[in-house]
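K.L.:
Structure of the sequence below:
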Amino acid sequence: MTATEELSMPVARTCPFAQPEQYVRMREESALHRVRIPGGKQAWVAARHEEARQILGDRRFSSDRFLPNFPFLAEGGAAILTNAKQKAMIGMDAPEHGEARREVLGEFTVKRVEAMRPRIQEIVDGLIDELLAGPKPADLVEKLSLPVPSLVICELLGVPYGDHDYFQERTMALIRRSTSIEDRKKASEELRGYLSGLVAAKEKDPTDDLLGRQIVKRRAEGNYDHDAMIGLAFLLLVAGHETTANMISLGTIGLLENPGQRATIEADPGKTLLAVEELLRYFTIVEGATARVATEDVEIGGVTIKAGEGVLVLGYAANWDPEVFESPEKLDLERGARHHVAFGFGPHQCLGQNLARMELQIVFDTLFRRIPTLTCTLPAAELPVKKDATIFGLYQLPVTW
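P.N.:
Below you'll find the model as predicted:
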């Protein structure tokens, strides 16, 4: 294995259409690498597709954020756990994780999500109506990318949308790497406090939404816990709007920059779901969620990862592995890349992936059907990217038509 001790993580992503050179080099040199992470610790990094799936599917790698060597990609990343009295689902291992996931899995089945389609379409159409009625140019992040998933997750959970500025500001503080430890703690405490009040209100009067239904269900089963419900609300609220919002923005600029590819789904909307899979692969916006800690010595790619050592799975690098995806730097909307790891892999694969796919499908079909002359007012290279955030995306996407 080539020694790469000088490498440090995270690596800033400065362009939506090109991988950092360090990712290319790591993938070419070896299956695994040792890197330095924030706080001065070291961890292993997997940048190839094969090893990424092996690690994410192996129960000998723990997702427990409370373990001492858990490899956070932001200094003070553990501060997000400040007043969490219980592990969130994302940080659980078997059998606890399977039990917690099964409790809520029914809310995200294909059938349940499909029932939401008319309302999501109504939300998207209403926001595009407002966009068309407003001034030009407009910021698509503000007018469409962020409001769509925010409205959807608020309605799903039973969170008042009027509070969206409050939770979005605190979410940004949590995912921005430059946030100080104290500010990260404060954002986590404030958001949990807000959700504690919301959950308490639903405990008194359960509403017909995900949180209300979970309260009723778990009480009937005799396993209801207030703090566990806060953890679930925290996870779903943060993950449910920030990730999809960034994919809407990046997917839109990806389609604008590739008009020939965009014509594929404009001519045949039946191919949009294929296009969504390729866009997910191509941009792969989340990597921190796939960090792990080995619970025993494990050999991966000819390298022994010792018990207690942290591992980072670079989904973005894995999804551009030329051994798996031919010409990975090319956006090919008919590739059908369903074996990508943009949603993770294994037992912790994204719970809300069916909902995210539907939101993206509806947005892209509706946006380009209703505004076929949509253009970006800046060169793609000048767009402000979230290079300081653990979830990659665009701060702004100025468009006109």
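
K.L.:
Going by C-alpha atoms from here, please, whenever you check contacts or count neighbours.
P.N.:
Will do.

K.L.:
Helix, strand, or coil at the most centrally placed residue in the chain?
P.N.:
Centroid check for the chain by Cα atoms, centre = their mean gives residue 243 as the closest residue, at 4.0 Å. What DSSP: H, G, I helix; E, B strand; the rest coil gives for residue 243 is helix.

K.L.:
Chain neighbours aside, what residue packs nearest to it?
P.N.:
residue 391 (6.9 Å; Cα to Cα, 6 or more residues apart in numbering).

K.L.:
Tell me how far the one you found lies from residue 226.
P.N.:
Per Cα to Cα, to the nearest Å, residue 391 is found 28 Å from residue 226.

K.L.:
Here is a second sequence; please produce its structure as well for comparison:
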Amino acid sequence: MIGYGEWVTTAPSPQLFTQDFWDDPHPVYAAMREQAPVHRLQLPTGMEMWLVTRYADARTALGDPRLSKRVGATANAAALAPQISGPLTRHLLANDPPDHTRLRRLVAKAFTARRVEQLRDRVEQLSAALVDAMRAGDRADVIDDYAVQLPIQVICELLGIPQDDQAEFRRWTGVLVAGSVDRSGVPEAAAQFLAYLRGLIATKRADPADDLLSALIASTDQGDRLDEDELTSMVFLLLIAGHETTVNLIGNGMWTLLTRPEEHRRLLRDPSLIPSAVEEFLRLESPVETATFRVAMEPVTYGGVTIPAGGVVAISLLSADRDPARFPNPAEVDLGRPDNQHLAFGHGIHYCLGAPLARLEAQIAFRDLLAAFPTMRLAVPASELIWRPGVLIHGTTTLPVQLR
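P.N.:
Coordinates of the predicted model:
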């Protein structure tokens, strides 16, 4: 049995999945990319997996139909009873065609580009209110005071979820996304989340409103509609994906600027770069470190390494998007980087349905934060910041700043 965090290679093996690794994973990933395209690892929970690290292989694997999302390939599945895991794993990211095709078609009918664009005014209002609240002091925490608040308010309003419940979502999702390294709180958090979602859906069925959840309940396609478990699972996915990733997109982007003063000044001088800057933040410090797990349904080979049938496959988006074979000078920030086809939102049939909303929120966030606090700077040395543990999500736990 291999020890967790060890590479299965003949070279000396650095430790992965430690706090030092999470605080700066890039040197380790760079060494792994150089040594081999795929590595067999063991997570702290005991799960063994094959990690894909290079861009070309990652892009291929993300769209490879031989890798299944259906067969329990989640970090938390082993920690949950079937009556809990079942209703929470019927969503888009846990299904293959034809079920995935059907689910995406039904959800896309409710989660339209038009509905997202209609949110622009409301996102701007929420952002302005958060910025105004930050102005009350000279110091703030970009994560707690802004990056957490904006996306969770947006997704809760979009779904029609009471504002008073947002703190609970943050607690539940925080436990669940860290389940790849610490499963101790996963069963309780998942059970509480499931019970809440079932009650919420029942309420919306009885009293529909003009929100996404009511639209999902009513959405049909030639008489087809989401069943109860599919609905529950889809709302579960939207709540986690709809705020966890955007929290870290905003936080990681601000960290990038605050640790690179020249690029910070460049964006202040030319706000028209914000859309391309958001893409560069996504590439450079992807908020999703590793795509949700897949299982090889037959032997598959990437870069000359064969993963056996039944192998759990993880695809490192964070590593792939710094592959020098695809991106020149990948560790450098280029706010106007051309041809920035990063993998932060995935690729293929599982490409993130919420990407337009995440981009909208992030562009408004950087516009407003930079305009309101042009002299913002870190309030502590960058070396003191702690990055979140876990295989799925990449972001700082806090980002204390001096506003003036």
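
K.L.:
if we can go back for a sec, in the second structure, what sits opposite the residue nearest to the centre of the first structure in the alignment?
P.N.:
Taking TM-score structural alignment, the alignment pairs residue 243 of the first structure with residue 245 from the second structure.

K.L.:
Report the contact partners of that match.
P.N.:
287-288, 358, 393 (Cα atoms under 8 Å, 6 or more residues apart in numbering).

K.L.:
What does the residue nearest to residue 243 of the first structure correspond to in the second structure?
P.N.:
Match for residue 391 of the first structure (TM-score structural alignment): residue 393.

K.L.:
That match: how many residues sit nearby?
P.N.:
Using other Cα atoms under 10 Å, residue 393 of the second structure has 22 neighbouring residues.

K.L.:
Next: residue 359 of the second structure.
P.N.:
17.

K.L.:
where do the strands sit along the first structure?
P.N.:
Under the criterion DSSP state E, the first structure contains strands at 32-36, 42-46, 61-62, 138-139, 291-294, 298-300, 303-305, 310-313, 375-376, 398-400.

K.L.:
Read off where the fifth one ends up in the second structure.
P.N.:
Pointing back at strand 291-294 of the first structure there. Using TM-score structural alignment, strand 291-294 of the first structure lines up with residues 293-296 of the second structure.

K.L.:
now do the first one
P.N.:
On the second structure, the counterpart of strand 32-36 of the first structure by TM-score structural alignment is residues 38-42.

K.L.:
Check how far the matching stretch sits from its aligned residues in the first structure, on average.
P.N.:
Compared with the first structure after fitting, stretch 38-42 of the second structure deviates on average by 2.0 Å (mean Cα distance after the TM-score superposition for the first structure).

K.L.:
re the thing from before, hmm, which of the contacts of residue 245 of the second structure are common to the first structure?
P.N.:
Counting by both residues aligned by TM-score structural alignment, their matches' Cα atoms under 8 Å, these that remain in contact in the first structure are 287-288, 393.

K.L.:
What is the nearest of those to residue 84 of the second structure?
P.N.:
residue 393 (22.4 Å; Cα to Cα).

K.L.:
In contact with that closest one, which residues?
P.N.:
177-178, 244-245, 248, 287-290.

K.L.:
Most neighbours of all these, which one?
P.N.:
That'd be residue 287 among these, by other Cα under 10 Å, with 28 neighbours.

K.L.:
Settle this for me: that residue is touching residue 396, isn't it.
P.N.:
No - using Cα atoms under 8 Å, residue 287 of the second structure is not in contact with residue 396; the gap is 9.9 Å.

K.L.:
which residues are in contact with both of those two?
P.N.:
Taking Cα under 8 Å, 6+ apart as the criterion, residue 287 of the second structure and residue 396 both touch 248, 252.

K.L.:
Aligned against the first structure, show me the partner of residue 365 of the second structure.
P.N.:
Under TM-score structural alignment, residue 365 of the second structure pairs with residue 363 in the first structure.

K.L.:
neighbours around its match, how many?
P.N.:
Look at residue 363 of the first structure: counted by other Cα under 10 Å, it has 23 neighbours.

K.L.:
Could you report the separation of it from residue 252 of the first structure?
P.N.:
To residue 252 of the first structure, residue 363 of the first structure is 9 Å away according to Cα to Cα.

K.L.:
And for residue 226 of the first structure?
P.N.:
Residue 226 of the first structure is 39 Å from residue 252 of the first structure, by Cα to Cα.

K.L.:
same deal with residue 308 of the first structure?
P.N.:
Going from residue 308 of the first structure to residue 252 of the first structure by Cα to Cα gives 41 Å.

K.L.:
okay, those two: which has more neighbours?
P.N.:
Neighbours were counted for residue 308 of the first structure and for residue 252 using other Cα under 10 Å; residue 252 has more, 25 against 18.

K.L.:
could you show me where the helices are in the stretch 251-400 of the second structure, in order?
P.N.:
261-269, 274-284, 317-320, 355-372 (DSSP state H, counting those that start in this stretch).

K.L.:
go on, the stretch 51-200 of the second structure?
P.N.:
Ranges of helices within the stretch 51-200 of the second structure are 55-62, 82-88, 99-110, 113-117, 120-134, 142, 149-159, 166-177, 186-206, based on DSSP H, counting those that start in this stretch.

K.L.:
And residue 62 of the second structure, what's its match in the first structure?
P.N.:
Aligned partner of residue 62 of the second structure by TM-score structural alignment: residue 56.

K.L.:
Verify the stated contact: its match with residue 315.
P.N.:
No - when contacts are counted by Cα under 8 Å, residue 56 of the first structure is not listed as touching residue 315 (10.3 Å).

K.L.:
Need the overlap of contacts for the two.
P.N.:
290, 344.

K.L.:
Between those two, which has more neighbouring residues?
P.N.:
residue 315 (30 against 23).

K.L.:
need the contact list for residue 59 of the first structure.
P.N.:
Counting by Cα under 8 Å, 6+ apart, residue 59 of the first structure has contacts 93-94.

K.L.:
Provide the aligned range in the second structure for stretch 188-205 of the first structure.
P.N.:
Mapped onto the second structure using TM-score structural alignment, stretch 188-205 of the first structure spans residues 190-207.

K.L.:
contacts for the matching stretch?
P.N.:
With contact meaning Cα under 8 Å, 6+ apart, stretch 190-207 of the second structure is reached by 80, 84, 87-88, 161, 169, 172, 176, 213-214, 217, 232, 235-236.

K.L.:
Run the chain-centre distance for that stretch.
P.N.:
24 Å (Cα atoms, centre = their mean, to the nearest Å).
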